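[1] Return a 3D structure for these sequence lines:
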Amino acid sequence: MREGKITLLVTGANGQLGQELVRLGDDRVNIVGYGREQLDVTNLLQCREAVAAVRPDAIIHAGAYTAVDKAESEPDEAYRINAIGTRNLTLAANEQGTKLCYISTDYVFDGTASLPYNEYDNTNPQSIYGKSKRAGEVLLQSLCDHYFIVRTSWVYGKYGNNFVKTMLKLASERDSVTVVHDQIGSPTYTYDLGRFLIELVQTEAYGIYHASNTGTCTWYEFARAIFEESGLSVRTEPCTTEQFSRTTPRPAYSVMDHSAIRQNGLTDLRPWREGLKAFLKESNT
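    Predicted structure coming up:
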């Protein structure tokens, strides 16, 4: 890493995490954000030209195909963006000797565990989205020497659509909501994840990481916390995944153990409820 100010290239800069990352630049970290319009990661030449032009110290690859249900009917497109796009960025990064950090997902696991998944557990994705993200991991691992893979879960933040915004919108429209109570995971605030990623890519501690806000809850418990922290009185009813039909399977258990964060002496993310409070406070200012 060069002395003084560092430069990071962020893909998916118009997405939920990408917009947050671009905002986290400061006098020590220069962040160059490219959305899909500026950089089509499925085009190898564009990837090479972008990385050569910016010459970043590291790339945070937050660009992805994330439409979980739609991916089932568009597998080629999901793999083209999540697998081939990651391969293209990896090749471009290799040519410039640039570190690459790939944002992955809890969907690479099947969700049948009863203990938190650690970074070395076998993956077993059940959806096209999960399989395509896992394919991106495999290509990155096989082609790159200086990589980070960061799996995260239940992401929300200031930008884009997410569960917290949906619950707040529903609260303004009705007096009761029904939320799934048999899926367990860890909500992740984009601000906290973004700060962790910027810290991580300045190290040489390459490998796979699990990063989410700490602690666990069900979607139902998450919804209740959103209403409580917002001072809203909304009747919240639990339901099962079966009652709430979705075309694509969601992991029933997507709790991830942060062993790599601990083992490498990095700063873990704060508890999920603290992250939620901070998000709601910022949203109201």
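[2] Please make it C-alpha for all contacts and neighbour counts, starting now.
    Fine.
[3] what about the strands in the protein?
    Secondary structure of the chain by DSSP state E: the strands cover 6-11, 29-34, 58-61, 99-105, 147-152, 155-156, 176-180, 184-185, 188-189, 207-210, 217-218, 235-239.
[4] Dump those into TSV; add distance to residue 69 and mean neighbour count as well.
    Below are the strands of the chain laid out as TSV (distance: least, CA to CA, whole Å; neighbours: other CA atoms under 10 Å):
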stretch	distance to residue 69	mean neighbour count
strand 6-11	23	23
strand 29-34	26	18
strand 58-61	22	26
strand 99-105	15	25
strand 147-152	19	24
strand 155-156	17	20
strand 176-180	17	17
strand 184-185	19	22
strand 188-189	21	26
strand 207-210	24	21
strand 217-218	21	20
strand 235-239	20	14
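[5] so which of those strands comes closest to residue 67?
    Ranking those by proximity to residue 67 (CA to CA) places strand 99-105 first, at 12.8 Å.
[6] any idea of the angle that closest one forms with strand 6-11?
    Relative orientation of strand 99-105 and strand 6-11, computed by axes from the mean of the first three to the mean of the last three CA atoms, to 10 degrees: 40 degrees.
[7] As a markdown table, the strands of the chain with distance to residue 92 would be great.
    Listed next are these as a markdown table, based on distance: least, CA to CA, whole Å:
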| stretch | distance to residue 92 |
| --- | --- |
| strand 6-11 | 12 |
| strand 29-34 | 15 |
| strand 58-61 | 10 |
| strand 99-105 | 10 |
| strand 147-152 | 13 |
| strand 155-156 | 28 |
| strand 176-180 | 42 |
| strand 184-185 | 34 |
| strand 188-189 | 30 |
| strand 207-210 | 19 |
| strand 217-218 | 39 |
| strand 235-239 | 46 |
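[8] quick one: which of those strands is nearest residue 78?
    Closest approach to residue 78 among those (CA to CA): strand 99-105, 13.5 Å.
[9] Quick one: list the elements packing against that closest one.
    strand 58-61, helix 85-96, helix 128-143, strand 147-152 (3 or more CA pairs under 8 Å, 6 or more residues apart in numbering; DSSP states H and E).
[10] Tell me who's in contact with residue 226.
    Contacts for residue 226 (CA atoms under 8 Å, 6 or more residues apart in numbering) come out as 164, 167, 168, 276.
[11] to compare against the first, here's another:
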Amino acid sequence: MKKLLITGSTGFLGSRLALYYKDKYELLLPTHSQLNVSREEAVMAYMEQFQPDIVLHCAALSNTWYCEQHPDESHRVNVQGTVKIAKACKHIGAKLVFMSSDQVYNGTPVSGPLKEQDVFQPVNVYGRHKLEAEQRALRNNPMSVALRLTWMYDVPSSPMKLNSNILVNIQKALDEGTTIKAATHEYRGVTNVWEVVRNMEQTLERPGGIYN
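    From the prediction side, this is the model:
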């Protein structure tokens, strides 16, 4: 079996990737203390010791409001952490797929499906940092694949970790008898997380670059 490292393996996407691919790969699922992406020496040491063939980099600060309030921490994890992973993957020859976001387009006036080369207009810290992470990671490791993922959801009854998504928010509002508050000028895609999980292997065959 090839070795597959999943960072952020206890998170919303990472936990589902780990479950789905557990019988096909030898999984490496480090905790934050075992692999702190903010520390370059720790990242390089882990990669050299365990020699993964594939790295799915899901670890991130994904709460946009938290990133807005803590921009330095967001940059340290979402930008610098991704760059450190990219460098280490290049060093050991591992294939890297890292998770970016469609929030790089968040303020664009263009409607409908967007292409990779369409105008970037992030309007928040998270979107700006994801865009910077793409650019810097690919400069350091041109064979990396960046996936601009949309807002992912799972059913509210899922026993796995849930994030704040459209179905969860609607269910919560129904249960509590409250209204839903949402941004009025935010245009994003919405995707069932299991579609992303099931198709993740296809990204391993893609040449380095950015994909919507």
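[12] care to give me the TM-score?
    Superposed pair, TM-score by TM-score structural alignment, normalised by the length of the second structure: 0.87. Supporting alignment: 204 aligned residues with a CA RMSD of 2.0 Å.
[13] now, which of the contacts of residue 226 of the first structure sits nearest residue 192 of the first structure?
    residue 276 (10.4 Å).
[14] Next up, the contacts around that closest one.
    Going by CA under 8 Å, 6+ apart, residue 276 of the first structure touches 189, 226.
[15] Also residue 84 of the second structure?
    Counting by CA under 8 Å, 6+ apart, residue 84 of the second structure makes contact with 37, 38, 39, 40, 43.
[16] Tell me which residue of the first structure lines up with it.
    The equivalent of residue 84 of the second structure in the first structure is residue 88 (alignment by TM-score structural alignment).
[17] before we move on, what about residue 174 of the second structure?
    By TM-score structural alignment, residue 174 of the second structure lines up with residue 171.
[18] Pull up the gap between that match and residue 138 of the first structure, please.
    Look at residue 171 of the first structure and residue 138 of the first structure: by CA to CA, to the nearest Å, they are 41 Å apart.
[19] what's the answer for residue 19 of the first structure, then?
    Going from residue 19 of the first structure to residue 138 of the first structure by CA to CA gives 26 Å.
[20] who has more neighbours, these two?
    residue 19 (25 against 14; other CA atoms under 10 Å).
[21] Excluding chain neighbours, give the residue nearest to residue 260 of the first structure in space.
    Nearest non-adjacent residue to residue 260 of the first structure, counting by CA to CA, 6 or more residues apart in numbering: residue 209, 5.5 Å away.
[22] Looking for the alignment partner of the one you found in the second structure.
    Aligned partner of residue 209 of the first structure by TM-score structural alignment: residue 211.
[23] List the residues that contact that match.
    116, 145, 146, 147, 148.
[24] Go through those and say which is closest to residue 97 of the second structure.
    Using CA to CA, these come closest to residue 97 of the second structure at residue 145, 4.7 Å.
[25] Go ahead and confirm that closest one touches residue 208.
    Yes. Between residue 145 of the second structure and residue 208 there is a contact under CA atoms under 8 Å: 4.9 Å.
[26] now the contacts of residue 211 of the second structure in a markdown table, with distance to residue 139 of the second structure?
    Listed next are the contacts of residue 211 of the second structure as a markdown table, based on distance: CA to CA, whole Å:
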| residue | distance to residue 139 of the second structure |
| --- | --- |
| 116 | 17 |
| 145 | 12 |
| 146 | 12 |
| 147 | 16 |
| 148 | 17 |
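[27] Identify the farthest-apart pair in the residues you listed.
    The span of the contacts of residue 211 of the second structure, defined through CA to CA, is set by 116 and 145 at 12.7 Å.
[28] Now do the shared contacts for the two.
    210, 211.
[29] got a list of what the residue of the second structure positioned farthest from its centre touches?
    Going by CA atoms, centre = their mean, the residue of the second structure most distant from its centre is residue 177, 32.4 Å out. Going by CA under 8 Å, 6+ apart, residue 177 of the second structure touches no other residue.
[30] how close does it get to residue 169 of the second structure?
    Distance from residue 177 of the second structure to residue 169 of the second structure, by CA to CA: 12 Å.
[31] cool, residue 197 of the second structure as well?
    Residue 197 of the second structure is 22 Å from residue 169 of the second structure, by CA to CA.
[32] next one: residue 13 of the second structure
    Separation of residue 13 of the second structure from residue 169 of the second structure (CA to CA) stands at 18 Å.
[33] Please say which of the two ends up with more neighbours.
    Of the pair residue 13 of the second structure and residue 169, residue 13 is the one with more neighbours under other CA under 10 Å, namely 23 against 16.
[34] What's the match for the more buried one in the first structure?
    In the first structure, residue 13 of the second structure lands on residue 17 (TM-score structural alignment).
[35] That match is in contact with residue 195, isn't it?
    No. Residue 17 of the first structure is not in contact with residue 195 according to CA under 8 Å; the separation is 10.9 Å.
[36] For residue 167 of the second structure, see how far away residue 60 of the second structure is.
    Residue 60 of the second structure is 22 Å from residue 167 of the second structure, by CA to CA.
[37] wait, residue 72 of the second structure
    The value you get for residue 72 of the second structure to residue 167 of the second structure, if CA to CA is used, is 31 Å.
[38] what distance separates the start and the end of stretch 228-237 of the first structure?
    Terminal residues of stretch 228-237 of the first structure lie 14 Å apart, using CA to CA.
[39] Can I get the buried part of the contacts of residue 84 of the second structure as one PyMOL selection?
    Buried residues among these (16 or more other CA atoms under 10 Å), as a PyMOL selection:
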select buried, resi 37+38+40+43
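[40] Take the contacts of residue 84 of the second structure and map them onto the first structure. Which survive?
    Retained in the first structure by both residues aligned by TM-score structural alignment, their matches' CA atoms under 8 Å are the following of the contacts of residue 84 of the second structure: 37, 38, 39, 40, 43.
[41] Please identify which two of the residues you listed are farthest apart in space.
    The distance between the two most remote of those (CA to CA) is 8.1 Å, for 38 and 43.
[42] For residue 42 of the first structure, which non-adjacent residue is spatially closest?
    Of all residues not flanking residue 42 of the first structure in the chain, residue 85 sits nearest, at 4.4 Å (CA to CA, 6+ apart).
[43] That neighbour and residue 186 of the first structure: what is the separation?
    27 Å.
[44] same deal with residue 280 of the first structure?
    Distance, residue 280 of the first structure to residue 186 of the first structure, by CA to CA: 17 Å.
[45] Since that was my last question, I'll sign off now.
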